[in-house]
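Peer 1: Could you look at this predicted model? Sequence included:
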Amino acid sequence: MTKIGIIISSLRENSNSQKIANNLLTLLEGKADAKVIDIKALPLYNQDLDKEGETPESYTTFRNEVKSVNKLIVISAEYNRAMTGALKNALDVGSRPYGKNVFSGKKFMVIGHTPGALGAFGAVSDTRKVLNFLNGIPMNQPEVYLSAIHTLFDEKSVFVPATLQFISDVSLPPYFCIRVVNPYHYT
């Protein structure tokens, strides 16, 4: 069974990123071995800390979690038209020490979300750019942009039917497509 790691870019409890991840975990149940790879405990990357025998345990745990999966789904909130600082830090931690980049050869897709109308294009672009540089293998399609994210869940934080169908279409089949989802238009 394919092992999928889900990286959540937001550190906030009950964030929209967490809600998306929870829905993905339910959707992938029985189809893939999916788990969340936590980035909350990662201190800011500092090469001075990353020495043989002195590496923070959280760095090692994160790197091992990424190594243990075949594919990554990165859920990227957009902060000021860019990826979150927490996500950038996680990518930096995983890329080090030099020559031991855990993202190299790892297949990935990015799901961007924002309460605004542009669907987190900046965050997705930044995330893909860094993972491409780190020799990750992008799933070029889909590029998933979830606009007006607060409208795409019901009162129990479950995707509304149109969002559920869209996410099922892009995250389950072996091929993917590019679409923008917002509450006003779904194709």
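Peer 2: The structure has been received and is ready for your questions.
Peer 1: For the rest of this, base every contact and every neighbour count on C-alpha atoms.
Peer 2: Fine.
Peer 1: The protein: helices as residue ranges?
Peer 2: Using DSSP state H, the helices assigned to the chain run over residues 16-28, 57-67, 85-95, 121-133, 161-171.
Peer 1: how close does the residue nearest the centre of the chain get to Asp154?
Peer 2: Among the residues of the chain, the one closest to the centroid is Val74, at 1.2 Å (Cα atoms, centre = their mean). Per Cα to Cα, to the nearest Å, Val74 is found 22 Å from Asp154.
Peer 1: looking at this structure, which residue ends up farthest from its center?
Peer 2: The centre of the chain is farthest from one residue, Gly53, which by Cα atoms, centre = their mean lies 29.6 Å away.
Peer 1: okay, now the one to match up with it:
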Amino acid sequence: MTTLLTISGSLRAGSFNRKLLTEAVDLFGPADRIDADLNLPLYDGDLEDRDGLPAAVIHLADQIAAADAVIIASPEYNKAITGVLKNALDWISRDKRGVLKDKPVAVMSANAGRTGGETGQYMLRSCLVPLQARVLAGPGVMIANAAKEFETGRLENERYLKTLGELMDRLRAEAS
């Protein structure tokens, strides 16, 4: 069975991006789901020099290494990637195994604004380049006005679900 690692760029338990990840995994089909925890210390080179990689970072890197594919859903904060997600990528870049190298990754976003997190998603894709992740080119999943779209707790917009399903079909093909 395929192992999917889901990464939310929002720490909030009820975040729209966590809900989007649930929809994505449902559309992916049978898979073992692992949820990453981005509650990590801020990257600090002095801390790394003194103590090495923190246990929480090693755990996250191990989860990435064990996954067949990764799904990242993140809001956009002030036209950029979220701080917790950028911090996690900075820490992961320090793991000498290169755990994201050639790993299939699907990127998506749910945001309050009308662009659905497009700029943050573009920046996230740029941040994944040096990690050599195999980021799927599309289709783009950017859920605009997320509060309305997840009003019932689930994504019910057929157009968004169709696009998300197509992205998950591509991820499934890449993960096998």
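Peer 2: That came through fine. Since we're looking at a predicted model, the values are computed, not measured.
Peer 1: Quick check: TM-score for this pair?
Peer 2: With the length set by TM-score structural alignment, normalised by the length of the second structure, the two chains reach a TM-score of 0.86; 172 aligned residues with a Cα RMSD of 2.2 Å.
Peer 1: Among the helices of the first structure, which comes closest to Asp38 of the first structure?
Peer 2: Counting by Cα to Cα, Asp38 of the first structure lies closest to helix 57-67 out of those; the figure is 7.3 Å.
Peer 1: So what touches the closest one?
Peer 2: 5, 37-39, 41-43, 93-94, 102-103 (Cα atoms under 8 Å, 6 or more residues apart in numbering).
Peer 1: and Arg12 of the first structure, how many neighbours?
Peer 2: 11 (other Cα atoms under 10 Å).
Peer 1: picking up where we left off before, turn the helices of the first structure into TSV, including mean neighbour count and distance to Thr114 of the first structure.
Peer 2: Formatted as TSV, the helices of the first structure follow (neighbours: other Cα atoms under 10 Å; distance: least, Cα to Cα, whole Å):
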stretch	mean neighbour count	distance to Thr114 of the first structure
helix 16-28	19	9
helix 57-67	17	25
helix 85-95	20	15
helix 121-133	20	9
helix 161-171	16	14
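Peer 1: tell me, stretch 130-141 of the first structure lands on which residues of the second structure?
Peer 2: Against the second structure, the aligned range for stretch 130-141 of the first structure is residues 127-138 (TM-score structural alignment).
Peer 1: what's the matching stretch in contact with?
Peer 2: By Cα under 8 Å, 6+ apart, stretch 127-138 of the second structure touches 86, 89, 93, 98, 100-107, 125, 167, 170-171.
Peer 1: for stretch 144-162 of the first structure, same thing?
Peer 2: Stretch 144-162 of the first structure is contacted from outside by 16, 19-20, 23, 110-121, 124, 163, 178-183, 186, using Cα under 8 Å, 6+ apart.
Peer 1: Just the buried ones from the residues you listed?
Peer 2: With burial judged by 16 or more other Cα atoms under 10 Å, the buried subset of those is 16, 19-20, 23, 110-115, 117-121, 124, 163, 179-182.
Peer 1: Counterpart of Glu13 of the first structure over in the second structure?
Peer 2: Glu13 of the first structure maps onto Ala13 in the second structure, with residues paired by TM-score structural alignment.
Peer 1: What distance do you get for that match to Leu164 of the second structure?
Peer 2: Computed with Cα to Cα, the distance linking Ala13 of the second structure and Leu164 of the second structure is 22 Å.
Peer 1: Which position in the second structure pairs with Asp38 of the first structure?
Peer 2: Using TM-score structural alignment, the equivalent of Asp38 of the first structure in the second structure is Asp37.
Peer 1: Burial check on its match, number of neighbours?
Peer 2: When neighbours are counted by other Cα under 10 Å, Asp37 of the second structure registers 16.
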